[in-house]
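Visitor: Here is the input, now give the coordinates:
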Amino acid sequence: MAGLTLTSLGGAGTVTGSKHLLEHDGSRILIDCGLFQGQKNLRELNWKPLPVEAPSIDAVILTHAHLDHTGYLPRLIREGFTGPIICTEATRDVAELILTDSAWLQEQEAAFLNRIKKSKHSPALPLYDSRDAQRALDAFITYPFNEPLQTPKGATVQFRRAGHILGAATVDIHWGDRRIVFSGDLGRYGDPVMIDPAPVREADYVVIESTYGDRLHDASHTAETLADVVERTIRRGGTVLIPSFAVGRAQTLLYHLWSLRRSGRLPAVPIYLDSPMAINASDLLHAHPHDHRLDPQTCEAVCNIATYTRDPEESKRISRNSEPKIVISASGMATGGRILHHLKAFGPDEPNTILLAGFQAAGTRGRALLEGAHDLKIHGDWIPIKAEVANLPGLSAHADAAELMRWLSGFRQAPEKVFIVHGEPQAADTFRARIDRDLAWQAVVPRQNQVFTL
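Guide: Model prediction:
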């Protein structure tokens, strides 16, 4: 195939499953390789073959390590992909945590379905296993920020900081005579932990996320809102339960809790970080000091604000403990992990609070809570939710609509086209209209598997 084409195999019309395929003269590079999450019709896409055969893909380039950008890699390996997986150093380290955990969860779910004999398939099989995850990790090649690298197929790639989480990058690809820039997930400007997204000056085409393309964050009162929630919950003798993304969000929560305690606003109650992955991700703050704003002393103090619980028995004791406390546990959308046991324990009691601290995708328990659900189905049972449900939208690690526009304003001249991905339909189309109105740039929201010639 002559020329350059772009096809979104995922992350189009949804915030999950990011996979963007570039093809040039018969060669193929995949930007991100994420897992679909949320609604069942999306999750089922993980089991369907990609429109292109895995062995035909020459390389994968990652913007960052979150599951919706990396979680399909072990399946791609299982299907025959043998090329390099290119990313920043911190992305590789975070991906090791996420892919190892994801494979373990896939294996556990298959084993559980086989035990209760409720699978449509006999036996139930994992999407991939730990061996596939390790084979994927063995294929990683890391490169520093701001240094051009040459891929085996002649594309020049450069990573720039995107904020968001450790290692997150925008990806600038010059292939043939075309230059295309992928935003990945852009972080916040002025975030207390993560570094600001770096500007990009030139591009023929831009592929930009739109998670919050129709909304603005009110970050000015984040700490105050967090303090208010904790104070009123503790005052009535309850527990504050925070479903949190293990990588990025958990560490930002620890920072705000540390700041509140230092200022005297935080009640003297125990704080638990009950997520082995979040604990390991917090350790990575020390390993990658140039990827965040915290100096070594502050980093140490922030990480020491909580009691870390790795052992499952310790986690169960937290659920049985009725004393006031703060519990941070994964997953952030309550789709799995230890948070489910805590929701069963603390959700039915009015003195407690469930504090949502990030984006909640459609079809997740977190979205159901956000929309006022009075019960949740957990481990096959309907659990009544009588605890207060509060929201902390200003804590998001994603740029809001104004911040996305701020990043776009860094380009010196209009690109030929802007592709808007990684957003639910309303957010993506609202952002498309804003680009048209404020910048007069041509923008489009791709459909999944729609092919664009660049």
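
Visitor: CA atoms for contacts and neighbours, from now on please.
Guide: OK.

Visitor: give the contact list for the nearest residue to G410 once chain neighbours are set aside.
Guide: In space, not counting the residues next to it along the chain, G410 is nearest to P199; the distance is 5.3 Å by CA to CA, 6 or more residues apart in numbering. The neighbours of P199, taking CA atoms under 8 Å, 6 or more residues apart in numbering as the test, are W407, G410, F411.

Visitor: go on, L216?
Guide: Applying CA under 8 Å, 6+ apart, the residues near L216 are D400, A401, A402.

Visitor: quick one: contacts of stretch 321-328?
Guide: Contacts of stretch 321-328 (CA under 8 Å, 6+ apart): 230, 234, 237-244, 250, 269-275.

Visitor: Show me where the stretch 151-300 of the chain has its strands.
Guide: Using DSSP state E, counting those that start in this stretch, the strands of the stretch 151-300 of the chain run over 156-161, 169-175, 178-182, 205-209, 239-243, 271-273.

Visitor: one more to put side by side:
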Amino acid sequence: MDLDIKFLGGAHTVTGSKYLLDFRGPQRRHQVLVDCGLFQGLKELRLRNREALPLEPADIETVVLTHAHIDHTGYLPRLYKDGFRGRILCTAATHDMLRILLLDSAKLQEEEAAFANHHGYSKHRPALPLYTTADAERVLELVQSFGYDTPVPVADGVSVVFRDAGHILGSAIVQMQVQGDEQLKRLVFSGDLGRYDTPLLHDPTPIATADVLLVESTYGNRDNRIADPEGELARIVNEALARGGCLVIPAFAVGRTQTLLYYLKRLRRLGRIPRVPVYVDSPMAISVSGLYPRHPDDHKLGEGNVFEFDGLRFVQEQSESKNLNSLGGGAIIISASGMCTGGRILHHLTHRLPRANDTVLLVGYQAEGTRGRSLQEGATTIKIFGEQVPVRCHVTLLDGFSAHADRSELLRWLGHFSKPPKRTFVVHGDEAGALGLQQALAQELHWPSVIVPEHLQTVELFRGI
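Guide: Next up is the predicted model:
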């Protein structure tokens, strides 16, 4: 058997992760895709979502997912639209999350196309969604879920095991075993690795052996852990409320919102922040929070409604969301998306950015080309719905709440390998992150053959195994 890998995304960028494995034998051929993410951020990256893949989607037998984030799964409905009818394999919690995230993504695609057509700011006439809700519904019918630590057949001689990655609920490191005609090979896909010693999720599972490793590098060039995240959040909340305004937090609906709710609940109970109303204005975040009681073994919080507290209000209806614009101050609003690329947060930013007494708190990685990155870098205006919105409010960053392992934590996880993989590919990181981790692996761990692949590059992994 021969095996090649083609990097369809996640190469020199933090988005669009897609890795195509091409297994070829004398009487068999299998094409397996690991992750199927949507490109986000810079326009040049987003345009790749509209480009045809350099393969026939109908030829892909199986998609294996590391976790549910849209930059790892959001292209699935488009893959279905273009002819894919194979199996999609993931963990049980990822399966539950997919229904929430893919339907939300499809709805946003449809709404943004309709909005662009109504206001006439799209170059395309008419603007069309990348995929529809119907596409998302149909691709969800192809999903099969499995528990952690259980071998799952993928193709002839190929199986995977999902190991807890500690990144979000249901996230997995994928261990793939390939039994060739003469040799056994092991491939490991880190997916997105979580942090160590967090209050919500388990530590990423240590892995000891791999012939080929794909490792993420979101924070491959820097550390971002803060000594006292509770104290820092308390300080920012108190300062924001003391200004007489509202605190608006763009937060990923999956993972980041739940972490914030955990800390806000704890800080209120300890009397370290005022008991002001906390609004979660993201139907998706509300749905995701409701998954935790269904998967108690996948997190540390136990059973029951683990995030609820007096003063917490879940905002479902659009009309109620709009009413939040009239709040003069004394409230915390958490809304998606975390990089300010879409969703209800855009309406909050439209009203809050011009207000000098309001505060916007960024609590995670902001990809290049996103509104969040522009705010982080001190932009004085932000374009929202075709209009330039002035930025007069306070903008602050609390980086330590990222769900991604930082440089030291990546090296800690990589240090569990009993010997270096024969080949290591550094993926899912921007230029600085990927090259930074590549350098660390070469200089600190003395690993050979550490590669930062190019977009659409094909690499021969094995011949005659």
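
Visitor: TM-score them against each other, please.
Guide: After superposition, the two chains reach a TM-score of 0.97 (TM-score structural alignment, normalised by the length of structure 1), with 452 aligned residues with a CA RMSD of 1.2 Å.

Visitor: sorry, back to before: most tightly packed of the strands of the stretch 151-300 of structure 1?
Guide: A comparison of those by mean neighbour count, using mean count of other CA atoms under 10 Å, puts strand 239-243 on top with a mean of 27.

Visitor: Now do the helices for structure 2: every range, in order, please.
Guide: 43-46, 70-73, 76-81, 92-119, 133-140, 229-242, 256-269, 283-289, 318-323, 345-352, 371-376, 407-414, 431-443 (DSSP state H).

Visitor: May I see those helices organised as JSON lines, with mean neighbour count added?
Guide: Written out in JSON lines, the entries for the helices of structure 2 read as follows (neighbours: other CA atoms under 10 Å):
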{"stretch": "helix 43-46", "mean neighbour count": "14"}
{"stretch": "helix 70-73", "mean neighbour count": "24"}
{"stretch": "helix 76-81", "mean neighbour count": "22"}
{"stretch": "helix 92-119", "mean neighbour count": "19"}
{"stretch": "helix 133-140", "mean neighbour count": "18"}
{"stretch": "helix 229-242", "mean neighbour count": "17"}
{"stretch": "helix 256-269", "mean neighbour count": "19"}
{"stretch": "helix 283-289", "mean neighbour count": "21"}
{"stretch": "helix 318-323", "mean neighbour count": "13"}
{"stretch": "helix 345-352", "mean neighbour count": "21"}
{"stretch": "helix 371-376", "mean neighbour count": "21"}
{"stretch": "helix 407-414", "mean neighbour count": "20"}
{"stretch": "helix 431-443", "mean neighbour count": "20"}
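
Visitor: can you redo these as a markdown table with distance to T218 of structure 2?
Guide: As requested, the helices of structure 2 are arranged in a markdown table below (distance: least, CA to CA, whole Å):
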| stretch | distance to T218 of structure 2 |
| --- | --- |
| helix 43-46 | 16 |
| helix 70-73 | 12 |
| helix 76-81 | 22 |
| helix 92-119 | 21 |
| helix 133-140 | 28 |
| helix 229-242 | 20 |
| helix 256-269 | 16 |
| helix 283-289 | 23 |
| helix 318-323 | 32 |
| helix 345-352 | 24 |
| helix 371-376 | 15 |
| helix 407-414 | 9 |
| helix 431-443 | 6 |
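
Visitor: now do the same end-to-end measure for stretch 150-163 of structure 2.
Guide: The first and last residues of stretch 150-163 of structure 2 sit 9 Å apart, counting by CA to CA, to the nearest Å.

Visitor: What range does stretch 232-245 of structure 2 cover in structure 1?
Guide: Residues 225-238 of structure 1 are the counterpart of stretch 232-245 of structure 2, counting by TM-score structural alignment.

Visitor: Please disregard the earlier target; I meant stretch 56-63 of structure 2.
Guide: When stretch 56-63 of structure 2 is compared against structure 1 (TM-score structural alignment), it corresponds to residues 53-60.

Visitor: again, but for stretch 35-44 of structure 2
Guide: Under TM-score structural alignment, the match for stretch 35-44 of structure 2 is residues 32-41.

Visitor: how about that stretch: buried residues?
Guide: D32, C33, G34, L35, F36, Q37, G38 (16 or more other CA atoms under 10 Å).

Visitor: which one of the residues you listed sits closest to E424 of structure 1?
Guide: Nearest to E424 of structure 1 among those: G38, at 11.8 Å, using CA to CA.

Visitor: so who does the closest one touch?
Guide: With contacts defined as CA under 8 Å, 6+ apart, the neighbours of G38 of structure 1 are T335, A361, A362, G363, T364.

Visitor: Taking those, tell me the two that lie furthest apart.
Guide: Across the contacts of G38 of structure 1, no pair lies farther apart than T335 and A362, at 11.3 Å, counting by CA to CA.

Visitor: Just the buried positions in the match of stretch 56-63 of structure 2, please.
Guide: A54, I57, D58, A59, V60.

Visitor: how much space between the residue most central in space within structure 2 and Y75 of structure 2?
Guide: For structure 2, the residue sitting closest to the mean C-alpha position, by CA atoms, centre = their mean, is H69 at 3.8 Å. When distances are taken as CA to CA, H69 of structure 2 and Y75 of structure 2 turn out to be 11 Å apart.

Visitor: From E224 of structure 1, how far off is the equivalent of P453 of structure 2 over in structure 1?
Guide: With TM-score structural alignment defining the correspondence, P453 of structure 2 maps onto P446 in structure 1. Distance, P446 of structure 1 to E224 of structure 1, by CA to CA: 39 Å.

Visitor: I figured G190 of structure 1 was touching D196, is that so?
Guide: Yes - the criterion here is CA atoms under 8 Å, and G190 of structure 1 meets it with D196 at 6.4 Å.

Visitor: Compare neighbour counts for those two and give me the winner.
Guide: D196 (19 against 12; other CA atoms under 10 Å).

Visitor: any idea what the more buried one aligns with in structure 2?
Guide: That one, D196 of structure 1, aligns with D203 by TM-score structural alignment.

Visitor: How about the contacts made by that match?
Guide: In this structure, D203 of structure 2 makes contact with D164, A165, G166, G194, R195, Y196, D197, judged by CA under 8 Å, 6+ apart.

Visitor: what does A251 of structure 2 give?
Guide: Under the criterion of CA under 8 Å, 6+ apart, the neighbours of A251 of structure 2 are T257, I334, S335, A336, S337, G338, M339, L362, V363, G364.
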